[in-house]
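J.: sequence plus predicted model, see below.
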Amino acid sequence: MSGLRDFLKVYWPLVVIAFAGVLLALVLMDPAPPKTIRFAAGSPGGAYHAFAERYQRLLAEEGVEVVLVETQGSIDNLRLLGDSEADVGLVQGGLSTARDEEMLRSIGGLFPEPFWVFVRTDLPAETLGDLRTVRMAVGGDGSGTRMLAIELESDYGGKWNSTSRLPLSGNAAADALLAGEVDAAAFSASIEASYVDRLLNSSEVRLLRFDRAPALARRHEALSDILLLRGVVDIGRDVPAADIPLVAPVAQLVVRKDLHPAIEALLIDAATAIHSQGTLLAPAGQYPDPDLIDLPISDQARRYYQNGPSFLRRYFSFDVANFLERAWVLAIPLLTLLFPLVRVAPPIYRWRVRRKIYVWYEDLRTLEERGRSTDDDAERDKVLEDLETLQAEIGAVEVPLSYTDDLYRLRSHVEFVKQLVCNRNPAKVAG
């Protein structure tokens, strides 16, 4: 117990400063990340919505609730993000505007979204340009598919009928195509989309080739040319029966510029877990890709791609790592202040303890001078009485054990002065 008391005597100012520093850190450090975010997820049944559900599950494991917001597609997702009605969303590459670049940031490219054009097997069409007059579903007004279809139509030139831009998308478009209600259907979607898989395995429709895919990719910065390899969908049934060249934008994960960096870190971890595995269109490790984007990359994502997860995120849970990452800015100056204080505390403590002892020497010297300078026995007796009182008061002084030699030295000096005074009064000595 005395050891604790001695410790507090030395370091109580440091304890107070450290406690005040912790309180200051809690008040001034960056706000904690939100526990709920809104994810612009596309329409149910689509690839975007399926991926959004996977993000929802992964972030829920870290204590963050993801609310899925159903949308019409990439254009709708960008609008919701820009209007602060969503915090994160999947967006097709090549659709962003100057306003989007001001307000939004990209986490990285996640997966290619080939521009699939399926036609009825009995339709004599070899290129997209052959579909100017047919009934073709190209998605609703809020979809990236429709915008990309219109953009590619201009490359093939000619006049396109309004029937070539029917507002069907996803499963509804696939159902209409298989039922013969439309002659063709276009989708900008992942190969994992359920309707794409249905159409690739159907004998009622065939996939249109883009033999000039490299040229289209050169003309459009947001497009890349990819190859759907023969048999990659079904080896046994040889689907597709030949290599099929395609063009594809890359879907990217987009966040609001003001989204909390800790949530961005969670999204990057989730994106790596979800999209780094190989697919039928990309080898393992190719995605997420910080280069296949058309929005500025977020600072958090840039650091992640350069250095990997932060040191704290490697060894601590999300909540603990986030707290430490927010507190370190104030912890460094606090530690900088405490180091010199720790060094000067012991000398200050020694001075304070010894001062409790040495302060009595002034009284002792005064009494000695009084005793030496007087020839009056009564005055000398008064000095001896005061020395007795001084000795009693010194006996009540408490100091750590390491300083008791100084205390006993003081008491011996008091006794020495008493002898000096007594020697000037032999009668007192004899008595």
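T.: Received it, and whenever you're ready, just let me know what you need.
J.: use CA for all of it now, contacts and neighbours both
T.: Fine.
J.: elements contacting the one helix or strand E153 maps to?
T.: Secondary structure from DSSP states H and E places E153 in helix 144-156. Contact analysis of helix 144-156 by 3 or more CA pairs under 8 Å, 6 or more residues apart in numbering; DSSP states H and E lists strand 184-188 as its packing neighbours.
J.: which other helices and strands does the helix or strand that comes right after the strand it packs on contact?
T.: Sequence-wise, the next helix or strand downstream of strand 184-188 (DSSP H and E) is helix 194-200. If contacts are counted by 3+ CA pairs under 8 Å, 6+ apart, helix 194-200 sits against helix 170-178, strand 205-207.
J.: ok, second structure coming up, stack it against the first:
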Amino acid sequence: MLLVTVVALAIAAVGLVALRGCRAPVCDPVHYPPGGITISTGGVGGVYEAYGLAFQEVLADELPDLTVRVDNSSGSVDNLTRLATGRADLAFMSADTAFRAPALEQAAGAPGRIRAVARIYDEYVQVVVRQDSPLRSLRDLRGKRVSVGSAGSSVEITARRLLAAAGMDDNTDIVRRGYSVSDSARLLANGTLDAFFWVGGLPTTAVATLASNLPIRLLPVDRYVEELRRQYGSFYQLATVPAGTYANVPDTPTAAVPSYLLASLRLDDDLVMRLSAALFSHRTRIASVVPSGRVLDVRSAISTASIPLHPGAIRYYRSVKP
């Protein structure tokens, strides 16, 4: 009886090891960080936020002893900084911001901390204007009030690159604003903005809500994709926002870029393996909330470019390899 009591007290005191969430025949202990984990997502109304919240619900069922907190952020660069400095354990990132990772890790004194769990879906460039707007191309944005996304977001980086490809400087050739997607949608609706950039999965809630209340169009940017690929990398792809994604918006040719779920190397390998397993085994559930979740696939998920896979994620992929 005394031995049982001592063991129970020891487990309660440590509170870091659990066996729940494992599957036979292997059921090793999982080491949970004190206080749980934090998922850094993105702006309110964006797909990163929706994905993070859906994953949190999955983990509440799959790993019920793990405390999971979801935090909004200003986007990919902010998320990289949070991972590098230890303020986040999981985070989302667009591939076109991967080049920032080594410098942010060095600045935080934590080289090699940022690792990948999976390539999760492709994000689409969406340049949104009112349907009755005279604006028809990126070059028409000259002198207009344009939101290029929150500071520290992949939207800001992509907007700058696209405007440069169109022969414009985002600091001098437009009346530059830096709002989140939800704020941008609201300000376009009330006439404070002429256009806004957004890079996200389809459909994005904030844009869909705007389109259901105000007729909108998307500007085509396909003519600049080859220049983006030449200057910045082949992860930029020619894509189309399909008709019907947003109310009364026709097919619109654009650019797409992959997005990744990242993890801190500080997370225990066993835990990341189980996080990876939960992500894939519940992809249908996540996709019921976030349609972009439908494209998650183990064959493409390992393609995370310059961000190495977390050892725990590697263990998961090896475990499901045919």
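T.: Happy to help now that I have it. Computed from a predicted model, the values in this text were never measured in an experiment.
J.: any idea what the TM-score comes out to?
T.: With the length set by TM-score structural alignment, normalised by the length of the second structure, the two chains reach a TM-score of 0.75; 278 aligned residues with a CA RMSD of 3.0 Å.
J.: the helix holding E153 of the first structure against the second structure, how far on average?
T.: On superposition with the second structure, the mean distance recorded for helix 144-156 of the first structure (mean CA distance after the TM-score superposition for the first structure) is 1.3 Å.
J.: how deep is T205 of the second structure tucked in, by neighbour count?
T.: 20 (other CA atoms under 10 Å).
J.: using JSON lines, lay out the helices and strands packed on helix 194-200 of the first structure together with distance to I107 of the first structure and mean neighbour count.
T.: Compiled in JSON lines, these are given as follows (distance: least, CA to CA, whole Å; neighbours: other CA atoms under 10 Å):
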{"stretch": "helix 170-178", "distance to I107 of the first structure": "26", "mean neighbour count": "20"}
{"stretch": "strand 205-207", "distance to I107 of the first structure": "32", "mean neighbour count": "20"}
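J.: any chance of the ones you listed in JSON lines, plus distance to S224 of the first structure?
T.: JSON lines is the format used below for these (distance: least, CA to CA, whole Å):
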{"stretch": "helix 170-178", "distance to S224 of the first structure": "22"}
{"stretch": "strand 205-207", "distance to S224 of the first structure": "18"}
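J.: could you point out which of the ones you listed sits nearest R326 of the first structure?
T.: R326 of the first structure lies closest to helix 170-178 among those, at 43.2 Å (CA to CA).
J.: in the second structure, what range does the closest one match?
T.: The alignment of helix 170-178 of the first structure onto the second structure (TM-score structural alignment) covers residues 181-189.
J.: ok now that stretch, how far from the chain's centre?
T.: In terms of CA atoms, centre = their mean, to the nearest Å, the centre of stretch 181-189 of the second structure is set 20 Å apart from its chain centre.
J.: start to end distance for stretch 254-266 of the first structure?
T.: Taking CA to CA, to the nearest Å, stretch 254-266 of the first structure runs 14 Å from one end to the other.
J.: buried stuff in it?
T.: 254-257, 259-266 (16 or more other CA atoms under 10 Å).
J.: check contacts around the residue mapped onto L131 of the first structure from the second structure.
T.: When the second structure is aligned by TM-score structural alignment, L131 of the first structure is paired with L141. If you count contacts by CA atoms under 8 Å, 6 or more residues apart in numbering, L141 of the second structure has them with 135, 174, 195.
J.: pretty sure the second one sits against V148.
T.: Yep, that's I174 of the second structure we're talking about. No: using CA atoms under 8 Å, I174 of the second structure is not in contact with V148, being 9.9 Å away.
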